[in-house]
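Engineer: Structure, please.
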Amino acid sequence: MSTENIRTYDVIVIGAGPVGENVADRTTAAGLSTVIVESELAGGECSYWACEPSKALLRPVLLRADAVHVPGIHPAVKEPLDIDAVLAHRDRMSADWKDDGQVEWIKSVGIDLLRGHGRLAGKREVSVETPDGGTVRLRARHAVAVCTGSRAALPPLPGIESLRPWTSRDATSARKPPERLVVVGAGVVGVEMATAWQALGSRVTLLAREEGLLPRVEPFAGELVTERLREAGADVRFNVSVAAAERTQDGEVRITLTDGCELTADEILFATGRAPRSEDIGLDTVGLIPGDWLATDDSLTVTAVPGNWLYAVGDVNHRALFTHQGKYQARIAGAVIGARARGEQLDTGRWAPHSGTADTEAVPGVVFTDPEVASVGLTVREAELTGRAVEVVDHEIGHVAGALQYRPDYRGRARILIDRDRQVVVGATFVGPGVGELLHSATIAISAEVPVDRLWHAVPAFPTISEVWLRLLETRRDS
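Structural biologist: Prediction:
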């Protein structure tokens, strides 16, 4: 290979999604020359096929759901949504699937961008197959960070390829609502897309193999979401999945369920989990198994590769599959790479600068359904499984004055879990319209380990929904 095709940097980042961009931003700020390798659009899954387009679809849906219950709002708000306008808004929020703005930002902060498919090629080396068919060899003086994310995982259903199913990418980028949509999966993607497309005119059937929706959060959350989906017209079924399916010559999808029932749809969305984008990135060249999740320690260093040069950041490490959590990891990884490049000792104690403690202690998440679901830290089930002794405190959010101002028929619920030994909040769940904005206060309380007695002095403004914090403390005091 000619020397013109070999380029050396301090840091190589594979993947230019939000995670890779943040790693590169931090290492560049630390004075390390950095290149990002990207085979698709700079900005990644979140910008074009996940967070941004899905929330653009859901925002008009949720705003309308609240507005129809507020006195004095014009009756026209009860009319069906303007589908073309909603989809045009979705397109704008996805930058029309063009990454010019992302590329401009990458260049503006001094990061190099190399288009092409990057594969590890041994210790601190990456081979990039460029769009013109050429190959560029990259060498890293200090670190390689794998930030390739995850993809939709399809179930092992016979003939699934010929079925041409929707994945999350199809569900967020569709050009029109299907008349009949079957959604398979009870998790975040399944319930959010069922909420969006039902409101945009599809007849949605949601299939959950579990006994309820959103099985990773408190059960009352899934119950309220189920109730609203059914009120909106969706057919929600539990303890069932797809046994067989085929797409006919006229384009219909014919589905047989595990309980023997049969359905016909125009599209079927499988929202049944995620898999790492690691099957073709050269893991075998460094002793790892292609297609596996990449296990790391709290410094985001891949534990199975010696030498502290390989990092896995974001979804690909399977620590916490959220964009915001991946960006948090990126800040940690960038600081670790910078410290090691300077020969400094890492500070990896609990909540220390070089430790991703939040991945296990305080992972926040919002499900943008009607009603919203916001949670951080432990659930009751997780506390029981891990042997944590917790006190459970519940309060109906609809009893708070601020909630009634928000919506006269407000229905929602709040729960906090208090560690009995340390007397700090270790988990919180809020369900109801607008509760996503409550979540950061809970995240701060958990990550800062604020004593419960001190929370009495954090006075919520009246009349806001945040007053539920005071009501939770009063409920605990009076119980």
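
Engineer: all contacts plus neighbour counts: C-alpha atoms, from now on.
Structural biologist: Will do.

Engineer: and the residue lying closest to Val302 once chain neighbours are set aside, how many neighbours?
Structural biologist: Nearest non-adjacent residue to Val302, counting by Cα to Cα, 6 or more residues apart in numbering: Thr296, 4.3 Å away. Around Thr296 there are 19 other residues, counting by other Cα atoms under 10 Å.

Engineer: And this one, please, so the two structures can be compared:
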Amino acid sequence: MNAGQQVLEYDVVVVGAGAVGENAADRAGRAGLSVAIVEDELVGGECSYWACMPSKALLRPGAVLAAARAVPGASEAVTGGLDVAAVLARRDKFTTDWDDAGQVRWLEKSGIALVRGRVRFTGPRELVLVPDPASPEAEPVGTVLRARRAVVVATGSEPVIPPVPGLIESEPWTSREATSAESVPGSLAIIGGGVVACELAVAYTDLGSAVTVLVRGDRLLDRMEPFAAQEVEESLVELGVDVRFGVEATRAAREDGRTTVELSTGGTLVADQVLVATGRRPRTSELGLEALGLEPGAALTVDDAMEVVGVDGGWLFAAGDVTGRTATTHQGKYDARVAGDVVAARFSQAAGAPDAGSGAAEAERAAGPWSRYRATADHAAVPQVAFTRPEVSTVGLTEQAARDAGLRVRTVRHAIGSVSGAAVAADGYRGTAQLVLDDARGVVVGATFTGPDAAELLHAATIAVVAEAPLDRLWHAVPSYPTVSEVWLRLLEAAGL
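Structural biologist: Modelled structure (predicted):
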């Protein structure tokens, strides 16, 4: 350490102040540990400003408009399309105009210290702040952060732009630019076929863009059930989206405010803007992981206690996208709660702070598979929603993933539109419900729902999967009438109950 170099010491240092880092810091701090959180951008992170919240704010008006048009009596009141300026203004409210003052106040009230800037590991439990010209509020460069007990890495992920000649130079959008845009392009070419690509194809079509989606493979949403992907594809085409499969961008060039994309199938596509949605990678390349014997740029492999594998001393933890285990905010926050609780249980007494709870350290050491100190839901019960139209909500294993895992499963499926609650909700309601059943144990191991507001059906399925509730007991969980949830009765009947 250099003479006069500032040293800041805390029991726990959390790197990354997004939703995941905030949850880890909060849970560790509840045990009386002193906690600092480090952030080089906005407190609240990707979800608050460039992902979950703004994207759903962009999608919701179109969904509401479609819902109104599906109900006679309300449809007659719909006399126009979306007010684009109003949609963007409402989006800006959800991002608080990209101002994190409110999030900073929450940290202050929670007793969590905020350190502005970028950091690199220099050794076990030690990091140093490095230059970041984009962060004028950063601590002095060279300031050392020392964690007396633990470090939690929650730096999230960053978009991947494929190495297509000219693509970076053409200044494409990633999800960040797409969710924070101040205006709507007349035409938009989207490269990718996953959740981000499909959601933003819907959002920008609703807002008036002519959208083309270029998919390298032969289907959309390749991690979800094929029937759900097919329904989303059909809906995108009905909305006017040009969906092309088996095609890749081979070269791009921007001139006079438009981008020309050369295609692997021959010909070109010209668009006002290109959006790249081809995946994300863990944000670890600049963390100095080499000082810990870890590979920069790689995911941080963790066990179910969220402790990083391959680092001696049991002091390094990670949660969220940076681990490669999950790719949703809600599941990352779950992992963060586990990490924070484990840190609190292991280190609060050692730090001379109040225990996190009676026998917390002993409980953590003896943690079973469904203990609050183990993130076991990551293996078999991850929920996800694609806020497309129709929405797709899924939890647990797809049929193919279950078979790949060696399970002998069968599926039961039912058209949601045939239940009374769906008929009341919308004329011509279209959607599908499917359960993946493990008959050897008599439990649900996976579920998928499609249709308007299908996300609201998901938590019941999540509970069934996590609780491993026997099917013969689920039979006694009577759905209210007339609701869309009545589809659960039809699914259980199809299962033979």
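
Engineer: Now the TM-score, please.
Structural biologist: Once superposed, chain against chain, the TM-score is 0.97 (TM-score structural alignment, normalised by the length of the first structure); 477 aligned residues with a Cα RMSD of 1.3 Å.

Engineer: In the second structure, what residue corresponds to the residue nearest to Val302 of the first structure?
Structural biologist: Aligned against the second structure by TM-score structural alignment, Thr296 of the first structure finds its counterpart in Val302.

Engineer: distance of its match from Gly421 of the second structure?
Structural biologist: 43 Å (Cα to Cα, to the nearest Å).

Engineer: One more: Ala253 of the second structure?
Structural biologist: When Ala253 of the second structure is compared with Gly421 of the second structure (using Cα to Cα), they lie 51 Å apart.

Engineer: do Ala57 of the second structure as well
Structural biologist: 26 Å.

Engineer: Same check on Arg60 of the second structure?
Structural biologist: 21 Å.

Engineer: Of these two, give the one with the bigger neighbour count.
Structural biologist: Comparing Arg60 of the second structure with Gly421 by other Cα under 10 Å, the one with more neighbours is Gly421, at 19 against 15.

Engineer: Can you say which helix or strand has that one in it?
Structural biologist: helix 420-425 (DSSP states H and E).

Engineer: What residues of that helix count as buried?
Structural biologist: Buried residues in helix 420-425 of the second structure, counted by 16 or more other Cα atoms under 10 Å: 420-423, 425.

Engineer: ok, Ala381 of the second structure touching Ala467?
Structural biologist: No - in terms of Cα atoms under 8 Å, Ala381 of the second structure does not count as a neighbour of Ala467; the distance is 9.7 Å.

Engineer: Tell me which of these two has more neighbours.
Structural biologist: Taking other Cα under 10 Å, Ala381 of the second structure and Ala467 do not tie; Ala381 has more neighbours (23 against 13).

Engineer: contacting residues around the more buried one?
Structural biologist: 395-397, 445-446, 462, 465-466 (Cα atoms under 8 Å, 6 or more residues apart in numbering).

Engineer: mind checking what it lines up with in the first structure?
Structural biologist: Correspondence of Ala381 of the second structure to the first structure, assessed by TM-score structural alignment: Ala362.

Engineer: Could you look up the SS state of the residue nearest to Ala361 of the second structure when sequence neighbours are not counted?
Structural biologist: Spatial nearest neighbour of Ala361 of the second structure, chain neighbours left out: Ala345 (4.6 Å); criterion: Cα to Cα, 6+ apart. Look at Ala345 of the second structure: counting by DSSP: H, G, I helix; E, B strand; the rest coil, its state is helix.

Engineer: Tell me the residue in the first structure aligned with Ala345 of the second structure.
Structural biologist: That one, Ala345 of the second structure, aligns with Ala339 by TM-score structural alignment.

Engineer: Enumerate every residue touching the equivalent of Pro479 of the second structure over in the first structure.
Structural biologist: Using TM-score structural alignment, the partner of Pro479 of the second structure in the first structure is Pro460. By Cα under 8 Å, 6+ apart, the contact list for Pro460 of the first structure reads 466-467, 469-470.

Engineer: The strand ranked longest in the first structure vs the second structure, mean deviation?
Structural biologist: With secondary structure taken from DSSP state E, the first structure has its longest strand at strand 135-146. Comparing strand 135-146 of the first structure with its match in the second structure after superposition yields a mean distance of 1.0 Å (mean Cα distance after the TM-score superposition for the first structure).

Engineer: Onto which residues of the second structure does that strand map?
Structural biologist: The aligned range for strand 135-146 of the first structure is 142-153, by TM-score structural alignment.

Engineer: List of residues touching that stretch?
Structural biologist: Residues outside stretch 142-153 of the second structure that contact it (Cα under 8 Å, 6+ apart) are 5-16, 21, 24, 125-130, 315-319, 322, 339, 343, 347, 351.

Engineer: I appreciate the help and will end here.
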